[in-house]
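S.K.: Sequence below, structure please.
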Amino acid sequence: MAAALLAACAATPGPMPEQDLAGPATVRVLRDGDVWTADYVLDRDAPAWLFTDSALTRVDNQPWRPRAFTVETPGVRIERRGWHDVLVGEDGVPVPRRVRIRFEPFSGNLLAAYDPALTFTDGSVALYSDQFDMRPLANAADADALPMDLNGVELDGEVVRALFRDQAGPVLMNGERRAEAERPEAPTYVLFGDVPVDETAHLAAVFDPELPAWIETELSAFTPRVMSHYADRLGAGQSARPTLMVSWAGPTPSLLSMGGSVLPGLVIMTFEGVGVLEPTPEVRAGARWFIAHEGAHFWLGQVVRYERVRDMWITEGGADILAVRALARIDRPMTRAPDCRRRWTNAPASAARPIHTAAERSEHQAYYACGAVFHMLAEPGAARTGGDVFTVVRGMIDANREDGILTADEWLAELTRVSGDASLAGDIRRLLTDGAADPAAEIASLFQRAGVAHEVRDGRVVLL
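M.R.: You can find the predicted model right below:
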């Protein structure tokens, strides 16, 4: 009972400084022992607030926030409206200006989104900074009409000011320890805990203490090599000295799992399963390809990014092909990436329906498979003038460094310039918007006209 009373006292909101009431909407995220809280001070009366980051879980295509967030403020709840989670006041009354949410860091894998948390075996936790952002709505039902992709959508209000603090000591953000960290303009992860940071001239790394030792050794040595190759071929990247944050989800039986993503200046990775305990040639090759794919995003995804989620094929397919071509140069014995090649072989199946709407169907592999195939179409044309896919991608990056956006129109225009065949772009547009009744024949035709070596075997397009 005494422990319960102490926990209740720790969870009771303290008085909010008066100056906070006049500023922008703010959230203070606090870890106090095992208790995690997010205290909001909102800047206006609104019957609903939209969480701008509301992806579904990869395992069951369900919202993750209702499992992890508990609203402690009376008269407020979280509900799902359309593609988004929404904080609503009961009976249509405005959400109170002060709201407390108690939460458990959610480390499950999300569909094409950053995991809300990375958990480390020593108790350290890294929180994704933007999971706490909200915007006011005039009515909760307004969320029903919002698209899944909020890029380009005008929302009311400003980005919520987010502050992160750990009662146990400083938090780590962007490679620096701070008593209290304020979310920067670009999203990132904030690390709570004492897991050490290994720093070199080219890399700052945070490795889970229980991570199999060979993975730490491999990534520490190989990451700078592949990053250097990209810098040589693609010019200046988003970060000259990135941070690598690697968590370990344990030796789950019958599993070999590597997952990750990239944010400005940060690569995050999670390894899991008995399949990665030992560095077999196949597992080692997979780990190298994995970091090569994620590292490519410091250029194709960070220096330039896509305009809409529907254009994710530009960055994900591009990172796939850049990774494989980079490994062929710097790591010849390990050039094969079976998972990647399977994705490419499955491209016709992914193109049967419009690629633009793949995210709405939770078919994100379409962006990887079809995007890599589309990038391949530029390679024969580039080779005729002594170039390769790096030459093509660098041209696109350099042309768009100022605004940081690589649109589908710009990408397709460059393909036409390099290949000399405008029909390729026309057919790709049709696959993007309409799909194809016979996608294998469509892709085989694209390969034939572009000069990509291939065969059609039993209705399947096979790269040579």
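S.K.: contacts and neighbour counts: CA atoms only from here.
M.R.: Fine.
S.K.: who touches V125 in this structure?
M.R.: P105, A117, L118, T119, L191, F192, G193 (CA atoms under 8 Å, 6 or more residues apart in numbering).
S.K.: would you list these in CSV and tack on distance to R233 and secondary structure?
M.R.: As requested, these are exported to CSV (distance: CA to CA, whole Å; DSSP: H, G, I helix; E, B strand; the rest coil):
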residue, distance to R233, secondary structure
P105, 39, coil
A117, 33, strand
L118, 32, strand
T119, 35, strand
L191, 32, strand
F192, 36, strand
G193, 37, coil
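S.K.: Before we compare anything, build this one as well:
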Amino acid sequence: MTRGLAFVAMLMAGAAAAAPNPTERAKPGSPEPVMRAEIRDMPQAGIYRVGMTLSEDAPVWIFLRSGLARGSDASWRPEGWTVLTPGVELTRIGHHDALIAKDGGDLPRNIVIQFRPYTGLLEADYQPAMDLGDGSVAIFSDHFTMRPAPSIAAVQQLGQDWTPLPDYEGGHPVVSFRGDGFFDGSDYPGRFSLEEASYVIHGDIVPTVGPYMSTIIDAELPTWLGTQIEAETPQVLDFYAERLGPHESGTPELLISWNGPTPGTSSLGGSVIGDQIVMQIEGDMLVEESRGLGANARQFIAHESAHFWLGNLVDYGRPGDAWSTEGGADLMALRAGEAIDPEVGPRFAAAVKQQAWGSCLQGIEGGPLATAPERGLHSSFYGCGLLFSLVAEKAAQEAGGDFFTFWSDLIEANREGGTVSAEEWIAHYEAIGGSAAAAAFMRTIAFDRGGDFNTLSALLAYAGVSSPAGPRAAPSS
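M.R.: Prediction:
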């Protein structure tokens, strides 16, 4: 199976959050991994142990992924992780979880940690584990990958992106799994290694393999919702493939967990990673069939499916540039929804655009999108990204194409490098005939000072796009 890095998106009662994109990591097949982690199941149910082998001496090793528990300002790891190696401490340094030596020296080269899988949602990161029912769990491998840092002070200076750390030559970590209950879809379950991030299943649950995808769906998920998702996901993938070409991510795997009918809730969380789409669903509002909630589920799965192209074929570079692919995936999902359900789709799209205005405005009033990760305003990537995407779509239509041709040209031009930066995205908008004034406003919002109601209104006015907020403010320079 292909195991590629992509992005995460989470919808909680209609809100969204973006994930930092790991950049400058060595490609799979690097001669020497920066570290190795081997995960084993233990005799006690629900307990696992990970042995970490570090490649070099350093006083600090930071985790690649250090998202906070959703709805809190705290790391999720201390809740279920116990360091068994004497003299080693799990701590939080700035935006990063880290291992340090209690005596201030270098860490030992071999460290053992015992853990229980954490199944809660995170802010702007992949869910660490998913309960799939029947005693089976999916564990996300990349939460065990690390890299060295020269000092605590160096880590304290970092934002959410760790790539500015000096003296790092690369080398992707290797995560191994050992135990009869582990399965990654290969011919050799029970013992295998991954150089690319993936959810790995532990338990007796068996995938259902169909012509378009393989699925593992919690048996307790409301039947109507599982049926809709299974039926519409192939339609969404075909819709995208006709417009963007093949996604090259292999046969998709769909993993869905059901957290139960939580009172007063309708919650969809999840992500796409390589060829896997994972979803965590809960809420009593989803027990009975609803066309409105069905449209929300359709948007969610279509957004995640779009990341097979905007994410797997090309990524966005720095964490603060996530608006390009997240907003792009949102607009592609809206267009897919309108095609699949012409009655509900347009009304749903109007509501999403209105919500995008509010989330974008909230994110940019305190600074540019580039600083949104450190300010904890990841949802602004989706809101502003969708508004920017509507601007790009308008220019593409006037040039004889649509939003899909806008992105297919970007993908083709950057396929080898694998990254479309935010500046390259805006430059492409200008190249196809987009408004220079609108491009200037997007640069201000994305990189410079952010903006306000009038800034957003002026951007859309110059681009010729109707504002979801109502009457447009007069354009200003």
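S.K.: thinking again about what came up before, mind checking which of the contacts of V125 of the first structure are buried?
M.R.: P105, A117, L118, T119, L191, F192, G193 (16 or more other CA atoms under 10 Å).
S.K.: What's the fifth one aligned with over in the second structure?
M.R.: So that's L191 of the first structure. The alignment partner of L191 of the first structure in the second structure, by TM-score structural alignment, is I201.
S.K.: how close does its match sit to G51 of the second structure?
M.R.: Relative to G51 of the second structure, I201 of the second structure is positioned 19 Å away (CA to CA, to the nearest Å).
S.K.: returning to that earlier point: mind putting the contacts of V125 of the first structure into JSON lines with distance to D311 of the first structure?
M.R.: Shown next, in JSON lines, are those (distance: CA to CA, whole Å):
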{"residue": "P105", "distance to D311 of the first structure": "30"}
{"residue": "A117", "distance to D311 of the first structure": "26"}
{"residue": "L118", "distance to D311 of the first structure": "27"}
{"residue": "T119", "distance to D311 of the first structure": "31"}
{"residue": "L191", "distance to D311 of the first structure": "31"}
{"residue": "F192", "distance to D311 of the first structure": "34"}
{"residue": "G193", "distance to D311 of the first structure": "37"}
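S.K.: and of the residues you listed, the nearest to E360 of the first structure?
M.R.: Of all those, A117 has the smallest distance to E360 of the first structure: 23.6 Å, by CA to CA.
S.K.: Hmm, that closest one is touching E104, no?
M.R.: No. A117 of the first structure lies out of contact with E104 (CA atoms under 8 Å); the separation is 9.4 Å.
S.K.: Would you indicate which residues of stretch 163-179 of the second structure are buried?
M.R.: Going by neighbour count (16+ other CA under 10 Å), the buried part of stretch 163-179 of the second structure is T163, G170, G171, H172, P173, V174, V175, S176, F177, R178.
S.K.: ignore the last one, stretch 340-348 of the second structure
M.R.: Residues I340, G345, P346, F348 are the ones in stretch 340-348 of the second structure that count as buried (16+ other CA under 10 Å).
S.K.: farthest-separated two in those residues?
M.R.: The span of those, defined through CA to CA, is set by I340 and F348 at 12.4 Å.
S.K.: all strands for the stretch 151-300 of the second structure, in order.
M.R.: Assigned by DSSP state E, counting those that start in this stretch, the stretch 151-300 of the second structure shows strands spanning 174-178, 182-183, 191-194, 199-202, 208-209, 214-217, 253-258, 267-273, 276-282.
S.K.: Switch those over to TSV; also include distance to G104 of the second structure.
M.R.: Converted to TSV, these look like this (distance: least, CA to CA, whole Å):
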stretch	distance to G104 of the second structure
strand 174-178	27
strand 182-183	37
strand 191-194	32
strand 199-202	34
strand 208-209	51
strand 214-217	46
strand 253-258	42
strand 267-273	36
strand 276-282	40
